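Peer 1: okay, predicted coordinates and the sequence, questions at the end:
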Amino acid sequence: MRLHRNLVFAVVDGLDLIFNEGVYASKAVEQILKRDKRWGSRDRGFIAETLYDIVRWKRLYAEIAEVREPFDRSNFFRLFAVWAVLRGIPLPNWKQLEDTPARRIKGRFDELSKIRKYRESIPDWMDELGLESFKEAFWEKEIHALNQPAPVVLRTNTLKTSLPFLRKHLLDEGIATDPIQGYPHALVLKERTNVFTTQAFKDGLFEVQDASSQLVAPMLEVEPGMRVIDACAGAGGKSLHLAALMENKGQLIGLDIYPQKLHELKRRARRNGVHNLETRLIESTKTIKKLHGKADRVLIDVPCTGLGVLRRNPDTKWKLQPSDLDGITETQKQLLTDYSKMVKPGGKMVYATCSILPRENSEQIEEFLKSPEGNSFELEKERHVFAHSSGYDGFYMASLRSK
C-alpha cells in the first residue's frame, strides 16, 4: 500500500479537529471529506477508516509513540506512524515521518498488549467501572468486542418494500448483503460502502440502523391505530421503525427538546413515506402534562453514556468523563418518572439505552418500580444485549405495563 501525502495530511487534520477542537469523530470525518471532490471512494474510505482507527486506539498508540495530550501536529504524525507500522504499511521518506523506530514500535506493542487498559485502549476509570459492573472475564470479552469496527446494518422500510426486494435492488446497484437470523428486517453489508448515494436510499427503501437498535421498537408491541409516543425521538430512527410497524395507521408523536433533531426527523419521515407522525418540541413541562394518561404505548429511549456503541463512536471513550455518570443517571431517572405519566392504564412503555451498565439499565428500572410513580407499573420483560454475544451494539430494553 502506498501512502499519499494529501490523504495522510487529511487524517492529521481530522485528528486535530477531534482531539484539540472537540469535534465529534463523525462530524470531523464529514468535514474533512468535503475538502476535495476529486477523492474517490477508496480515498474517502482510507481517511475515514484511518481516523476512526487512530481515535479507537489513541491511548495505546500514544503510549507507544510516547506522546501526551494536548497533542501538537508532530504528535499526530507520530500516532499515524504507529498506526502504519503496526499494519505493515511502508512509511514514505517524508520529514514528518523520518526516524520512525519501527522495531521499537512493534516491541512496545507486544509489551503493552499484556495490560488490558492499553490493549483495549480505554481510560483507567472506564476499566475500573467495567470491573465494578461485571465479572472480569465478562468485561474482558465485552470491551474487546466494543473495540471492533461495527458492521453496516440496514433496516428495511416495510412501508415501501420487503427485505427480499430490497436485497435484490441493492445487488443491482452493486451492493451485496446478507439477512441476519432473528432480525426480520435487517440486512448486513458484506463489504463496507457508502449506501447513502444509492437510489434505494434516496427512494426511502431502508435506513441505516444497527441490529440491536432494531430490537427496541418491536418490544413496544404497537398495533395499527394506536396512539404511540416516542418521548426522546431525536432524529427518529426508532420513530420511523414504529411508523412502519404501525403500518402508517394511528397517531405517532415524536417528542424532543432539540428542534434541529425534530426537523431532521420530519425530513427523514418524508423520504420514508411516513404519514402518521407528528413532531412536538418539548418547550416546557406543559407539553408532557397535556399527554398524561393519553398514550397506548410510550418509548423512552433515554440519553445515556453510549458505552454500548463504542464501536461506532470510539471518541466517546475520550469525551466521556467519570463525573458525567451521576448526571446522566439522574436525567434518566427524571425522564422515566415524568414520561411514564403519559401511559394510559393498561398501556405499555419501553425504557431503552444504548449502554451496557447496570446503573443505567436494570438498576434504574428496579429503583423506578419502588417509586410512587412506578407503583402502578409491572415489569413484563427486559433484554440485555451485549456486543460479545450478539455481534452487534450493546443495548438494554425493559417493557413495563401500567396496571
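Peer 2: Happy to help now that I have it. The structure presented is a predicted model; accordingly, all values stated were derived computationally and were not measured. Numbers count the residues shown, from 1 in each chain.

Peer 1: every contact and neighbour count from this point should use C-alpha atoms.
Peer 2: Noted.

Peer 1: quick check, Asp210 in contact with Gly391.
Peer 2: No: using C-alpha atoms under 8 Å, Asp210 and Gly391 do not qualify as a contacting pair, with a distance of 10.4 Å.

Peer 1: which strand or helix spans Phe201?
Peer 2: Assigned by DSSP states H and E, Phe201 belongs to helix 199-202.

Peer 1: and the contacts of that helix?
Peer 2: With contacts defined as C-alpha atoms under 8 Å, 6 or more residues apart in numbering, helix 199-202 is touched by 166, 169-170, 195-196, 206-207, 271.

Peer 1: after it, next one along is what?
Peer 2: Using DSSP H and E, the helix or strand that follows helix 199-202 towards the C-terminus is strand 206-208.

Peer 1: buried among the contacts of helix 199-202? Make that a ChimeraX selection.
Peer 2: Here is the ChimeraX command that picks out the buried ones among the contacts of helix 199-202, judged by 16 or more other C-alpha atoms under 10 Å:
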select :166,169,170,195,206,207
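
Peer 1: ok, and here's another one to check against it:
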Amino acid sequence: MRLHRNLVFAVIDALKQIFNDGEYADKVIEKVLRYDKRWGARDRAFIAETTYDIVRWKRLYTEIAEAHEPYSRQHLFRLFAVWCVLKGISLPDWKQLEETPERRIKGKFDELSKIRKFRESVPDWMDELGEKSLGNKLWTKEIAALNQQADVILRVNTLKITKPQLKLFLAKEDIETVDIDGYPDALKLKERKNVFTTEAFKDGLFEVQDASSQLVAPYLEVQPGQRVVDACAGAGGKTLHLASLMQNKGQLIALDIYESKLKKLKIRARRNGIHNFETRLIDSTKVIKKLHNSADRLLLDAPCSGLGVIKRNPDSKWKLEPEFIDRIMGVQQDILQNYSKMVKKGGQMVYATCSILPQENTEQVKKFLESENGKEFELVREQNVYASETGFDGFYMALVKKI
C-alpha cells in the first residue's frame, strides 16, 4: 500500500479532534471527509477505517508509542507509525515518520499482547468491571469480539420490497449482499460501501441496522391493528421496524425526551412509507399519564452504557466513565417503574438495552418485578445476545406480560 500525504494528514487531523478535543468519532470523520471533494471511495475508506482502527486500539498503540495526552502532532504521527508497522505497511520517507523503531514496536506489541487490558485496549476500570460482571472467560471472549470491525447490515423495509427484490436492486448498483441465518429481514454487505447514496436508500427500501438490533422489535410480538408505544424511540430504528411488522396498521406512538431525534424519525418514516405512527415529545409526566393502561405493546429500548455496541462506536471506550453506569442504572429503573404503567392488562412489554452487563439487564428486570409496580407483571422470557456468539452487537431483551 502506498501512503498519500494528504490522506494521512487527514487521519492525523481527525485523531486530534477525537483524542484532544473530545469530539465524537463519527461526526469528526463526516467532517474530515468533506475536506476534499476529489477524494474517491477508496480514499474516503482509508481515512475512515484507519482513524477508527487507531481509535479502537488507542491504549495499546499509546503504550507502544509512549505517547501521552494531550497528544502533540508528533505523538499522533507516532501512533500512525505504530499502526503502519503492525499492519505491515512500509513507511514512506517523511520527516514526521523518521527513525520509527520498527523492531521495538513489534517486540513491545508481543509483550503487551499477553495482558488483556492492553491487548484489547480498554481502560483498567472497564476491564475490571467486565471480568467482575461476566466472569473471566466470557469477558475475555466478548471484549475480543467487540473489538472487531462491525459489518454493514441492512434491514429490508418489507412495506416496500421483498428481500430477494432488494438484493437484485442493490446488485444493479454494484452492492453485493448475503442473507444471515436467523435474521429474516437482514442482509449483510459482502464489502463495505456507502449505501446512503444509493437509489434504494433514497426510496426507503432499507435501513442500516445491526442484526442484533433487528431482534428487538419481533421480540415484542406486535400484531397489525394494535396500539404500540415505543417509549425511548430516539431516531427510530426500532420504531420503523415495528411499523413494518404491524403492516402499517394500528397505532404506533413514538416517544422521546429529545425533539431533535423525533424530527429525524419523521423524516425517516416518510422515506419508509410509514403512516400508522405519530411522535410525542416527553416534556412532562402528563404525556405518560395520558397513555396509562392503554398500550397493547410497549417497547423500552432503555438508555444504557452501550458496552454491547463498541464495535461501531470504538471511541465510547474512552468517553464512558464508571460513574455514568451507576447513574444510568437509576434512569433505567425509573423508566421501568413509570413507563410500564402504559401497558394495559394482558399487554406485553419489552425492556431492551445494547449493554452486556447483567446489572443493566436481568438484574434491572428482577428488581422491577419484585417492586410494587412490577407485581402485576410476569417474565415471559429473556435473552442475552453476545457478540462473541453471533459476531454482531451485544444486546439484551426481556419480554414481560401484564397479568
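Peer 2: Right, received. Where do you want to start? It should be emphasised that the depicted structure is a prediction, and the values quoted were computed from it without experimental measurement.

Peer 1: list the TM-score for the superposed pair.
Peer 2: Aligned and superposed, the two chains score 0.99 in TM-score terms (TM-score structural alignment, normalised by the length of the first structure); 403 aligned residues with a C-alpha RMSD of 0.6 Å.

Peer 1: picking up where we left off before, now flag whichever of the contacts of helix 199-202 of the first structure is closest to Asn248 of the first structure.
Peer 2: Each of the contacts of helix 199-202 of the first structure was checked against Asn248 of the first structure using C-alpha to C-alpha; the closest is Arg271, at 13.7 Å.

Peer 1: separation between the residue mapped onto that closest one from the second structure and Asp179 of the second structure?
Peer 2: With TM-score structural alignment as the criterion, Arg271 of the first structure lines up with Arg271 in the second structure. Arg271 of the second structure is 24 Å from Asp179 of the second structure, where distance means C-alpha to C-alpha, to the nearest Å.

Peer 1: still on that earlier bit, and the match of Arg271 of the first structure, which of the three is it?
Peer 2: Classification of Arg271 of the second structure by DSSP: H, G, I helix; E, B strand; the rest coil places it in helix.

Peer 1: my guess is it meets Gly204, correct?
Peer 2: Yes: because the distance of 4.8 Å satisfies C-alpha under 8 Å, Arg271 of the second structure is recorded as touching Gly204.

Peer 1: just give the number of residues close to the residue in the second structure that Gly130 of the first structure lines up against.
Peer 2: The equivalent of Gly130 of the first structure in the second structure is Gly130 (alignment by TM-score structural alignment). Residue crowding around Gly130 of the second structure was assessed by other C-alpha atoms under 10 Å; the count is 19.

Peer 1: what of Gly88 of the second structure?
Peer 2: Residues within reach of Gly88 of the second structure, counting by other C-alpha under 10 Å, total 10.

Peer 1: next one: the one 4 residues further on
Peer 2: As a burial measure, the neighbour count of Pro92 of the second structure was computed by other C-alpha under 10 Å and equals 13.

Peer 1: is it in contact with Leu3, as I believe?
Peer 2: Yes: here Pro92 of the second structure lies in contact with Leu3, judged by C-alpha under 8 Å, at a distance of 7.1 Å.

Peer 1: quick revisit: so Asp210 and Gly391 of the first structure - more neighbours on which side?
Peer 2: Per other C-alpha under 10 Å, whichever of Asp210 of the first structure and Gly391 has more neighbours is Asp210, with 21 against 16.

Peer 1: list the contacts for that one?
Peer 2: Asp210 of the first structure makes contact with 152-155, 392-393 under the criterion C-alpha under 8 Å, 6+ apart.

Peer 1: now, which of those residues sits nearest Arg56 of the first structure?
Peer 2: Asp393 (15.6 Å).

Peer 1: surely that closest one touches Phe386?
Peer 2: Yes: under the criterion of C-alpha under 8 Å, Asp393 of the first structure lies in contact with Phe386, with a separation of 6.7 Å.

Peer 1: what's stretch 161-176 of the first structure in contact with?
Peer 2: Around stretch 161-176 of the first structure, the neighbours that count as contacts under C-alpha under 8 Å, 6+ apart are 156, 177-178, 185-187, 189-191, 193, 198, 200, 205-206.

Peer 1: mutual contacts of Asp393 and Phe386 of the first structure, please.
Peer 2: Jointly contacting Asp393 of the first structure and Phe386 under the rule C-alpha under 8 Å, 6+ apart are Gly308.

Peer 1: out of the two, which sits in the busier spot?
Peer 2: For Asp393 of the first structure versus Phe386, neighbours defined as other C-alpha under 10 Å are more numerous around Asp393 (28 against 22).

Peer 1: for Phe196 of the first structure, see how far away Lys261 of the first structure is.
Peer 2: Here the criterion is C-alpha to C-alpha. By it, Lys261 of the first structure lies 19 Å from Phe196 of the first structure.

Peer 1: scratch that, Thr50 of the first structure is what I was asking about
Peer 2: Plainly put, Thr50 of the first structure is 20 Å away from Phe196 of the first structure if you go by C-alpha to C-alpha.

Peer 1: re earlier: next, the buried residues of the helix holding Phe201 of the first structure.
Peer 2: Going by neighbour count (16+ other C-alpha under 10 Å), the buried part of helix 199-202 of the first structure is 200-201.

Peer 1: try stretch 263-273 of the first structure
Peer 2: By neighbour count with 16+ other C-alpha under 10 Å, stretch 263-273 of the first structure contains the buried residues 265-266, 268-269, 272-273.

Peer 1: and of those residues, the nearest to Tyr339 of the first structure?
Peer 2: Proximity of these to Tyr339 of the first structure, judged by C-alpha to C-alpha, is greatest for Leu265, which lies at 20.2 Å.

Peer 1: and the helix or strand harbouring Arg104 of the second structure, what does it pack against?
Peer 2: With secondary structure defined by DSSP H and E, Arg104 of the second structure is part of helix 102-112. Identification of packing neighbours for helix 102-112 of the second structure by 3 or more C-alpha pairs under 8 Å, 6 or more residues apart in numbering; DSSP states H and E yields helix 58-65, helix 73-87.

Peer 1: so which of those is the most packed in?
Peer 2: Ranked by mean neighbour count under mean count of other C-alpha atoms under 10 Å, those are led by helix 58-65, which reaches a mean of 22.

Peer 1: what angle sits between that one and helix 102-112?
Peer 2: Here helix 58-65 of the second structure runs at an angle of 130 degrees relative to helix 102-112 (axes from the mean of the first three to the mean of the last three C-alpha atoms, to 10 degrees).

Peer 1: so what touches helix 58-65 of the second structure?
Peer 2: Under the contact criterion C-alpha under 8 Å, 6+ apart, helix 58-65 of the second structure has outside partners 54, 68, 75, 78-79, 82-83, 105, 108-109, 112, 118-123.

Peer 1: no more questions from me, cheers.
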